[in-house]
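**Q** dropping the sequence and predicted coords here.
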Amino acid sequence: MSLAQLVFVGFNKNVAALDRHSGTIVWEWRAAKGSSYVTLHLDRDLLIVAVDGYMYGLDAMTGEERWFNPMSGYGTGVTSIASVSGSVGNLPAAAAQTYQQQQQNDQATYHHSS
C-alpha cells in the first residue's frame, strides 16, 4: 500500500488511516493528551496531529508516534498547521487532472446515450 492510497480522519483524540478505495481501517492511533478536537496535516510521510494544543508527529504509513510536543503556554482551540512540503508530490494537481478527465468522460457518455 502506498501513501496515496490512504485517507486520514481524526476525532475525539483518535486518528485513523483508511484505505481510500474500501474505507477499511489500515491503522489507528489515540492521543495520550488532549480531550477531543483533532486537526490533521500531511507533510510528506509525516502526519502532524494537533489535539487541544498538544502536537504529535506520526508516521503516515504506520501511525507510529515519532514525536510529541506539549506546546506549553500556547493554549488550546482550533489549530492551524502549514508547511512548505505539506503534500505528497503533486497530489492536488493530479487530483484536479483526474477530476477533469472524469468530467470529460461523463460528458462523452451522456452525449452517446442521448
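**A** Arrived safely.
**Q** can we go C-alpha only for contacts and neighbour counts from here?
**A** Fine.
**Q** in which helix or strand does residue 98 reside?
**A** According to DSSP states H and E, residue 98 maps onto helix 91-113.
**Q** where do the strands sit along this structure?
**A** 6-11, 14-19, 25-30, 38-43, 46-51, 54-59, 65-69 (DSSP state E).
**Q** so of these, which one's packed in deepest?
**A** The densest packing among the strands of the chain, expressed as mean neighbour count by mean count of other Cα atoms under 10 Å, is seen in strand 46-51 with a mean of 24.
**Q** now do that one: which elements does it pack against?
**A** Counting contacts by 3 or more Cα pairs under 8 Å, 6 or more residues apart in numbering; DSSP states H and E, strand 46-51 is packed against strand 38-43, strand 54-59.
**Q** now the angle from the last one to strand 14-19?
**A** Orientation of strand 54-59 against strand 14-19 (axes from the mean of the first three to the mean of the last three Cα atoms, to 10 degrees) gives an angle of 30 degrees.
**Q** okay, now the one to match up with it:
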Amino acid sequence: MQAKDQVDYAAFERLDIRIGTVVDVQPFPKARNPSWKVQVDFGELGTRWSSAQITAYTPEQLVGTQVCCVVNFAPRNIAGFLSEVLILGVTGDDGMIVLLSPRSPAPAGNPVH
C-alpha cells in the first residue's frame, strides 16, 4: 500500500482525536456493509454514536472497551443513522477491522497527542 501525500503538523493538529469508552452496541441491519451502531462515552464531552464496521467483535466484547475516535468530523448520515464520530481501526490480515485502543486505561475524553 502506497503512502499518502505528506501534510504539515497543522493538519494533524486540526483533528480532535479522543479516548472514549464503548457503552452500547446495537445491530445496524440497514448498513450497506456489516456494521454496528456504537455509543461511545467521552466523559465531559458526553456520549456520541458511530456507525462502525467492527463486526469482528461481538457487542459483549465491545462494551467497556476504550477506543480512539475522531470527534470533530461533521456528522454523516449513514442509511438513516447519524454517525457523529469516527472510531479508528486498522485492517487486519483477515480483512477485518482491528480497533486502535490505548495500551493502558485512560480517562474518557482525554485527547490523543
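**A** That came through, no problem. Please read all numbers here as calculations on a predicted model, not as lab measurements.
**Q** please work out the TM-score for the two chains.
**A** TM-score for the superposed chains, counting by TM-score structural alignment, normalised by the length of the second structure: 0.33, backed by 65 aligned residues with a Cα RMSD of 4.7 Å.
**Q** residue 113 of the first structure: which of the helices and strands packed on strand 46-51 of the first structure is closest?
**A** Ranking those by their distance to residue 113 of the first structure (criterion: Cα to Cα) puts strand 38-43 first, at 41.3 Å.
**Q** tell me, how many residues neighbour residue 13 of the second structure?
**A** Counted with other Cα atoms under 10 Å, residues neighbouring residue 13 of the second structure total 10.
**Q** relative to residue 70 of the second structure, how far out is it?
**A** In this structure, residue 13 of the second structure lies at 12 Å from residue 70 of the second structure, with Cα to Cα, to the nearest Å as the measure.
**Q** what's the closest non-adjacent residue to residue 69 of the second structure?
**A** Counting by Cα to Cα, 6 or more residues apart in numbering, residue 69 of the second structure lies nearest to residue 87, which is 4.4 Å off, once chain neighbours are set aside.
**Q** residue contacts, the closest residue to residue 58 of the first structure other than its chain neighbours?
**A** In space, residue 58 of the first structure comes closest to residue 65 once its chain neighbours are excluded; the distance is 4.4 Å by Cα to Cα, 6+ apart. Taking Cα atoms under 8 Å, 6 or more residues apart in numbering as the definition of contact, the neighbours of residue 65 of the first structure are 56-59.
**Q** quick check, nearest of these to residue 112 of the first structure?
**A** Of all the contacts of residue 65 of the first structure, residue 59 has the smallest distance to residue 112 of the first structure: 46.6 Å, by Cα to Cα.
**Q** got a list of what the closest one touches?
**A** In this structure, residue 59 of the first structure makes contact with 45-47, 65-66, judged by Cα under 8 Å, 6+ apart.
**Q** could you do residue 18 of the first structure as well?
**A** 6-9, 24-27.
**Q** I'd like those residues laid out as JSON lines, including distance to residue 111 of the first structure.
**A** Converted to JSON lines, those look like this (distance: Cα to Cα, whole Å):
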{"residue": "6", "distance to residue 111 of the first structure": "34"}
{"residue": "7", "distance to residue 111 of the first structure": "34"}
{"residue": "8", "distance to residue 111 of the first structure": "37"}
{"residue": "9", "distance to residue 111 of the first structure": "38"}
{"residue": "24", "distance to residue 111 of the first structure": "36"}
{"residue": "25", "distance to residue 111 of the first structure": "39"}
{"residue": "26", "distance to residue 111 of the first structure": "40"}
{"residue": "27", "distance to residue 111 of the first structure": "43"}
